[in-house]
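Visitor: Sequence and predicted structure below; questions after.
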Amino acid sequence: MTVCWLSLVLFAANPTAPVVRPSDNPTAVEVTVELSAAQAERLKSGRIDAELGQKLLIFSLVDEQDRAGEPIFGNYERDKTTLIFRPRFGLVRGSRYRATFRIEDASDKARELTSDYLVPPVASKSVAVVETVYPSGHEVPANLLKFYIHFSQPMHEGREIFAHLHLLDDEGQPMEAPWRETELWSADARRLTLWIHPGRIKQGVALRDDLGPVLIPGRKYALLIDAEMRDAQCQPLGKSFRKEFRTTKELRERVNLRDWKLATPSANSRQPLAIQFSRPLDRHLAARCLHVRDADGREVAGTVSVSDSERRWHFQPRQPWSAQVYETAVDLILEDLAGNSVERVFDDDTTTDAIPDNADPILKLTWKPQ
């Protein structure tokens, strides 16, 4: 077991800095300091109140700016001249903690002695990499709403991830405040949904008026994920990832199914049903917002794939198609890359451009195998 120790003694060697001792499990530790006889006399033997213990010894999580946070919860105990602190919960792998011993010298000046403890991360057989980024195409509307970033293994969560996500302009310079800094991870922490700030996309919003839109039509940009972004074991990525793209004009039109082209399969076959979209759609919404149903309204079992830079949708049935009428039902939340849905334009906050409330909430395309 490898434990990383960092000790800093700010004042004289007597008294001494706190000691952090890990057990067989490095996330379970015991923090001790040696008290003077006078300090020990002021504390009762055995378990003591946390508020009293924190006047002498605190144990805190340290952030990336080397700042110690609030004292973490735990139990204090005095054993003769030793003050002992045991955290109530296990420490986080790959995180750094600081023990601070507060003392007073002969002149009654407050001093602090500290020791840092870095919890070793779990050894991993491989480093995480960026597997895929959507949109996968190299042209996007200037009012692009979001990226999906897929990693090869679970990633470390926390607001600090945004320090490792960069949007570069055509001169390679980082854009100012491009992101909506809200973490949106999949349940397995392998997919991050990264939003460009909607306030800089919507027309007439103060943030767009003050800072301007993030993306300008007809220019080149790059999404850069730097190699310092960490996985769930706090290991950095194996390498940085860069996706270059060009912007087209802003897109402010509802998704219209009448513009789609269907390639219908043959009856008594398992040929895929294919739909060519009129423009690229949100990859993950396209994968789950279209449903194939038979003439009795039962959902047909099969496998969905999205390809051609999110312009093409395939459905492979488990069983051969029969000679009956089918329908492909579309959920209203289906969106294009700019957040325009089947129901309304992303910029539209009223019902002016929305489908009427009394309309069928699911749109349908009816077809029959050849």
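Guide: Perfect, I can see it now. Numbers count the residues shown, from 1 in each chain.

Visitor: hey, let's count contacts and neighbours off CA atoms from now on
Guide: Will do.

Visitor: the strands in the stretch 151-300 of the chain, which residues?
Guide: For the stretch 151-300 of the chain, the strands defined by DSSP state E, counting those that start in this stretch occupy 165-168, 191-195, 220-225, 241-248, 261-263, 273-276, 290-293.

Visitor: what's the spacing between the fifth one and its chain's center?
Guide: Here strand 261-263 is found 36 Å from its chain centre; the criterion is CA atoms, centre = their mean, to the nearest Å.

Visitor: surely residue 304 meets residue 285?
Guide: No: counting by CA atoms under 8 Å, residue 285 is not a contact partner of residue 304; they are 11.6 Å apart.

Visitor: the more surrounded of those two?
Guide: Using other CA atoms under 10 Å, the more surrounded residue of residue 304 and residue 285 is residue 304, with 18 against 14.

Visitor: So for the more buried one, what's the nearest residue that isn't a sequence neighbour?
Guide: Nearest residue to residue 304, sequence neighbours excluded (CA to CA, 6 or more residues apart in numbering): residue 315, at 4.7 Å.

Visitor: The structure to be compared is supplied as follows:
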Amino acid sequence: MRAPSRAILNWPASAALLALVPGLALAGASVTPSGPEVAENLLRIELHFDQPLTAPLDMAHVVLLDSAGAPIRDAFLDLPLADRSGTEATLLLHPGRIKRGVGPNVALGPALRSGESVTLRIDDPQLGRPLEQRWQVTAPLRQRIDPQQWTVQTARRGGRGPLLVILPAALDGAARDQIAVQGPDGLRVRGTATLAAGEREWRFTPARNWRPGAYLLRIHPQIEDPQGNRLCSAFEQDAQSAERCEDEGKLAFAID
């Protein structure tokens, strides 16, 4: 399969390490995964700020609490990642505690445990007020992303009703911009995409009325879920970190 067309898909640049960014005390912040549940092998938590951070997020003020309210030690890597704007940061849970059979996993076990609850608490003074998010922990998800398991609910032709793609499990927050709609003419359909329902629904509203014909969802090779699973491999698959996902995913649908 050939590489995806950059002219059609026009994907955003990758995230970079956070640099100091001028800013004010934050008026608000949100977290993804935004749903009520996370898998036991959760790898990534994304933070979305209303205003740029004034300094790198201080991990001394970031903690995961177990069901009893006790801190889970060694849950995170020490270095958060953020985009160039400073309005988004990514917390990485320690991969050694996620991958079965490696040292930290054997010694400490997983940081999250299925059947229990976990609470993220951030009280970095930059935020203006503490941020908390609570999840119920479910069984681990160790399968690659398979678009053939997605359900497409098509809109009616002649209108601008949203296209709805229902996903069997939540995607990473960045997935909003990593899925494109190709129209019957082979060109990208312009419009607005959002993730909803705890990142388990992708909704797309076209800029112009839908035309009848054959359409194609085109999924960027680098799309991931919060567990680090990708199109070409699951996070725990042998040599996954060295494997490059180069083939985009595709899912056909039609508007009659």
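Guide: That came in fine, so what should we check first? In this text the structure is predicted, and so the values were computed from the model without any measurement.

Visitor: before we move on, the earlier item: burial measure for the residue nearest to residue 304 of the first structure, as a count.
Guide: Neighbours of residue 315 of the first structure under the rule other CA under 10 Å: 22.

Visitor: Please apply the same query to residue 298 of the first structure.
Guide: Neighbours around residue 298 of the first structure, by other CA under 10 Å: 11.

Visitor: what's the answer for residue 350 of the first structure, then?
Guide: 9.

Visitor: who are the neighbours in contact with the aligned residue in the second structure for it?
Guide: Per TM-score structural alignment, the equivalent position to residue 350 of the first structure in the second structure is residue 239. Under the criterion of CA atoms under 8 Å, 6 or more residues apart in numbering, residue 239 of the second structure has no neighbours.

Visitor: Quick check: residue 239 of the second structure vs residue 232 of the second structure, distance?
Guide: To residue 232 of the second structure, residue 239 of the second structure is 12 Å away according to CA to CA, to the nearest Å.

Visitor: same check, this time on residue 214 of the second structure
Guide: 25 Å.

Visitor: and the two? which has more neighbours close in?
Guide: Set side by side, residue 214 of the second structure and residue 232 show more neighbours around residue 232, with 22 against 15, by other CA under 10 Å.

Visitor: The closest residue to the more buried one other than its chain neighbours - how many residues pack around it?
Guide: Of all residues not flanking residue 232 of the second structure in the chain, residue 245 sits nearest, at 5.6 Å (CA to CA, 6+ apart). Neighbourhood size, residue 245 of the second structure [other CA under 10 Å]: 15.

Visitor: go on, the one 3 residues further on?
Guide: A total of 20 residues lie near residue 248 of the second structure under the criterion other CA under 10 Å.

Visitor: can you pull the contacts of the residue mapped onto it from the first structure?
Guide: Alignment note (TM-score structural alignment): residue 248 of the second structure maps to residue 362 of the first structure. Residue 362 of the first structure makes contact with 329, 330, 331, 332, according to CA under 8 Å, 6+ apart.

Visitor: Same question for residue 260 of the first structure.
Guide: Contacts of residue 260 of the first structure (CA under 8 Å, 6+ apart): 275, 276, 277, 278.

Visitor: aligned partner of it in the second structure?
Guide: In the second structure, residue 260 of the first structure lands on residue 150 (TM-score structural alignment).

Visitor: for residue 306 of the first structure, same thing?
Guide: By TM-score structural alignment, residue 306 of the first structure lines up with residue 195.

Visitor: before we move on, the earlier item: if we go to the second structure, which of the contacts of residue 362 of the first structure are intact?
Guide: Contacts conserved in the second structure for the contacts of residue 362 of the first structure, counting by both residues aligned by TM-score structural alignment, their matches' CA atoms under 8 Å: 329, 330, 331, 332.

Visitor: Can you give me the neighbour number for residue 272 of the first structure?
Guide: Neighbour number of residue 272 of the first structure under other CA under 10 Å is 20.

Visitor: just checking, it touches residue 314?
Guide: Yes: contact criterion CA under 8 Å: residue 272 of the first structure and residue 314 qualify, at 6.0 Å.

Visitor: In contact with residue 140 of the second structure, which residues?
Guide: By CA under 8 Å, 6+ apart, residue 140 of the second structure lies in contact with 39, 40, 41, 42, 114.

Visitor: dump the residue contacts of residue 257 of the first structure.
Guide: Residue 257 of the first structure is in contact with residue 365, counting by CA under 8 Å, 6+ apart.

Visitor: ok, it to residue 142 of the first structure distance?
Guide: According to CA to CA, residue 257 of the first structure stands 23 Å off from residue 142 of the first structure.

Visitor: list the contacts for the aligned residue in the first structure for residue 95 of the second structure?
Guide: Here residue 95 of the second structure is matched to residue 198 in the first structure, going by TM-score structural alignment. Each residue near residue 198 of the first structure by CA under 8 Å, 6+ apart is listed here: 145, 180.

Visitor: gap between residue 198 of the first structure and residue 182 of the first structure?
Guide: From residue 198 of the first structure to residue 182 of the first structure the distance is 12 Å (CA to CA).

Visitor: With residue 99 of the first structure instead?
Guide: 31 Å.

Visitor: Please say which of these two ends up with more neighbours.
Guide: Shown here are residue 99 of the first structure and residue 182; by other CA under 10 Å, residue 99 has more neighbours (27 against 13).

Visitor: residues contacting the closest residue to that one other than its chain neighbours?
Guide: Distances taken as CA to CA, 6+ apart put residue 59 closest to residue 99 of the first structure, at 4.5 Å, once the chain neighbours are dropped. Shown in contact with residue 59 of the first structure (CA under 8 Å, 6+ apart): 71, 72, 97, 98, 99, 100.

Visitor: Which of those are buried, as a ChimeraX select command?
Guide: This is how ChimeraX selects the buried members of these, with burial counted by 16 or more other CA atoms under 10 Å:
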select :71,97,98,99,100
